[in-house]
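J.: Structure for this input, please:
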Amino acid sequence: MTSRPRIERTTVGIAPARAGRPAAEVESYALDTGKGPAITVWSYGATLVEVRVPDRMGRCANVCVRLTDLDSYLDRGRNPYVGASVGRYCRCVAGAEFTLDGVRHTLDRNEGEHHVHGGSEGLDRRVWSADASSDGDALEVRLSVTSPDGDQGYPGELTVGASYRIGPDGTLDIGYTARTTAPTIVGMTHHAFWNLAGEGTVDGHRLRLDATEAVRFDADLIPLPGAPEDVRGTARDFTTERSLDGVVVDNCFLASDGPVLAELSHPDSGRVMRVSTDQPAVGVYTGDWFAQRPRGGICLETGALPDAPNRPDYPSARLDPGDVYQHRTVHRFGCG
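T.: All right, here's what the predicted structure looks like:
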């Protein structure tokens, strides 16, 4: 890391024309406060490409899994949403359908009969507008994109903003906003794969979650009817810090009201990441089906509950004209 704050903008390539959208230049923004984490964000998918933080010896490494080049990010076969901003609706919508004000809406079916992570041409596949600036001791890159009415089947034109803000206190603050022209549903998430070792797998990491309940899923990862499961005393109990060695996790946990939702640590390097959010749930995935890098990182996807548009017992994902969708998740990095 440098001793003085810096913002560096470069071009990484051209995203080709696709789905009726023209080819577009993809920009990279490198932000470094000189004291806290240093990050790199690309305008393709509003994607977090690098987060460099020191270990207990002061040696820096990228703790956010990245792909090798723009072509890799453009290729869905090689890119399972790595570091991307996912929407309009993260996780699943069962049967790719939901009803709003008596009108049935059919979404893009991109996972069998279901809609997952915003569809085959979701916001992670778009080139966002971007700029970056300093704000006191903090640095921030802000991105925006407009999803037209009917995009992937969603009603209303949706204007989405994303922001990545770093401070010298070791924080990375990720935020989303959205506004709509018609009643719709919104549920963004951030899909980084975290690896505090900077290499290898998530084995060697430890995880604690301030969450006592998890969604019960069927074989297609669609929520089952009824209340969430109490995970205390089960294989999904992370209320006490546990090793991830050989542990497979792919579930959605209900967030508590505590100040820290998740704490991920890597004892060998000393790096620790604490996550807090204003969202009702966190999806935890140990990357076991990431074809290019199995178990290369762990996702902590804060956001709405899966299939909330079809579940009146879940917190609502509805957004109306005149209202503003807001989502904030803070990552605090340190050494233990």
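J.: Could you use CA atoms for every contact and neighbour count after this?
T.: Will do.
J.: Would you quantify the distance from residue 263 to residue 5?
T.: Residue 263 sits at a distance of 28 Å from residue 5 (criterion: Cα to Cα, to the nearest Å).
J.: which strands and helices sit next to whichever strand or helix holds residue 8?
T.: For residue 8, the host element (DSSP states H and E) is strand 6-15. Judged by 3 or more Cα pairs under 8 Å, 6 or more residues apart in numbering; DSSP states H and E, strand 6-15 is in contact with strand 24-32, helix 70-74.
J.: one more to line up against the first:
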Amino acid sequence: MKANQIHTGTFVNQKEVIAVELTNTKGTFVKLFNYGTIINQFVVKNAQGEWQDIVLGFDDIEGYLSEEYLANYPYFGSVIGRYANRIKNGEFTVDGISYQLAQNAGSDCLHGGTEGLDKKVWDIIELHHGINPSVTFQYFSLDGEEGFPGDLAIQLKFTLTENDELILAYQADTDEATPVNLTHHSYFNLSKNGEGIQSHYHQMNASQWLAQDDNYVVTGELLPVAGSLHDFRTGKRIAEGWDSENGYDQSYLLDKNYNDLTLASRTHADDSGLVLAVYTTEPVAHFYTAKYLDVKNGKGGKSYGSFDAFCVETQHAPNSINIPSFPTTVLQPEELYQQTTIYKVEVKK
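T.: As a prediction, this is how the structure comes out:
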């Protein structure tokens, strides 16, 4: 029932980074930064009645700005855009005009380019106190930013409910046809002691997954999960039968009606009893078990490595701007982009 702003005294591109704290009547607590709309803390009560932070990150904003962190940058807890995941060769065509983006992941464009929405200081345009506290951030991405056409006005509202749901409600509009595919990139660990996520139990409502090339770019081919290590429909331990060297870094086509708000995944840890359920209006969830994670001096001085967290990134299919058979990600000037994702925390009975 609280929504507080805290000045950090840290400036990025002459704009101050502000922390926003949301607290419900149970004491569940979320801390966000207006830099990249980072989810810095998500503190919930586990089955033993202990308070537990379920997201990876740093103790303060300086950690997210350090050269060491940015050199092997995992996008801790940040918004991703204008376009989530990879675009093949950083190229696309809209209305007969070809555009070239930064090639910041080999020959491909990753997560919106060199300086995407994750590295911008957003404006705080509304704070709501009382039951279900919320904050709304806004950013104007100008025509040509990172190579994308059109001025894009984006709002992202975070609401913390009495049911321990963190609701992310996105909307955007443009003055020119442009591809838009937004997501959020929190790294979750539900274990009491922050141990690896191999023993977490994960269930994903997806009968198909999206084939990728050697650089993790979606090709357009849909593959059945049945009979493969990608079958999470009835749930299993993350490490059960997996490729122990690579883990998971794949996109899954959710079993749902387009645009309906439905359950994408449920993940729980035995030792804490915590369950994270992810609901979304988006058609795809990208499941990543953090193979490439290598961060020093995280929260409390802890280092984070491979398989210390998992991500469920709700979005449209990566590279779908180049795959005509997939639902369009082109936003037209007369349209309003909208999507909702919910992180709901429960205690397993």
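J.: TM-score of the superposition?
T.: Overlay of the two chains. TM-score (TM-score structural alignment, normalised by the length of the first structure): 0.93; 326 aligned residues with a Cα RMSD of 1.6 Å.
J.: circling back: buried ones in the strand holding residue 8 of the first structure?
T.: 7, 15 (16 or more other Cα atoms under 10 Å).
J.: So which residues make contact with it?
T.: 23-34, 44, 70, 74, 127, 132-133, 139 (Cα atoms under 8 Å, 6 or more residues apart in numbering).
J.: average distance between it and the second structure?
T.: Compared with the second structure after fitting, strand 6-15 of the first structure has a mean deviation of 2.2 Å; criterion: mean Cα distance after the TM-score superposition for the first structure.
J.: Now do that strand against strand 24-32, angle only.
T.: Using axes from the mean of the first three to the mean of the last three Cα atoms, to 10 degrees, one finds that strand 6-15 of the first structure and strand 24-32 are set 160 degrees apart in direction.
J.: which ones are touching the spatially most central residue of the first structure?
T.: Nearest to the mean C-alpha position of the first structure, by Cα atoms, centre = their mean, lies residue 190 at 1.1 Å. Residues in contact with residue 190 of the first structure (Cα under 8 Å, 6+ apart) are 83-86, 301-302.
J.: run the last query once more with 7 Å
T.: 83-86, 301 (Cα atoms under 7 Å, 6 or more residues apart in numbering).
J.: what residue of the second structure matches up with it?
T.: Here residue 190 of the first structure is matched to residue 184 in the second structure, going by TM-score structural alignment.
J.: ok, and the closest non-adjacent residue to its match?
T.: In this structure, residue 184 of the second structure finds its nearest non-sequential neighbour in residue 79, 4.4 Å apart by Cα to Cα, 6 or more residues apart in numbering.
J.: Which among the contacts of strand 6-15 of the first structure count as buried?
T.: The buried subset of the contacts of strand 6-15 of the first structure (16+ other Cα under 10 Å) comprises 24-34, 44, 74, 127, 132, 139.
J.: circling back to that earlier point, mind checking the helices and strands packed on strand 6-15 of the first structure for the one nearest to residue 276 of the first structure?
T.: For residue 276 of the first structure, the closest of those is strand 24-32, at 21.8 Å, according to Cα to Cα.
J.: helices or strands up against the closest one?
T.: The contact analysis (3 or more Cα pairs under 7 Å, 6 or more residues apart in numbering; DSSP states H and E) places strand 24-32 of the first structure against strand 6-15, strand 38-42.
J.: Those: which one's closest to residue 321 of the first structure?
T.: Closest among these, using Cα to Cα: strand 38-42, at 29.4 Å.
J.: Tell me roughly how far that closest one lies from the second structure on average.
T.: Counting by mean Cα distance after the TM-score superposition for the first structure, strand 38-42 of the first structure comes out at 0.6 Å.
J.: Need the contact partners of the helix or strand that that strand is followed by.
T.: Sequence order places strand 47-54 as the next helix or strand after strand 38-42 of the first structure, per DSSP H and E. If you take Cα under 7 Å, 6+ apart as the criterion, strand 47-54 of the first structure is touched by 37-42, 60-64, 66, 83-85.
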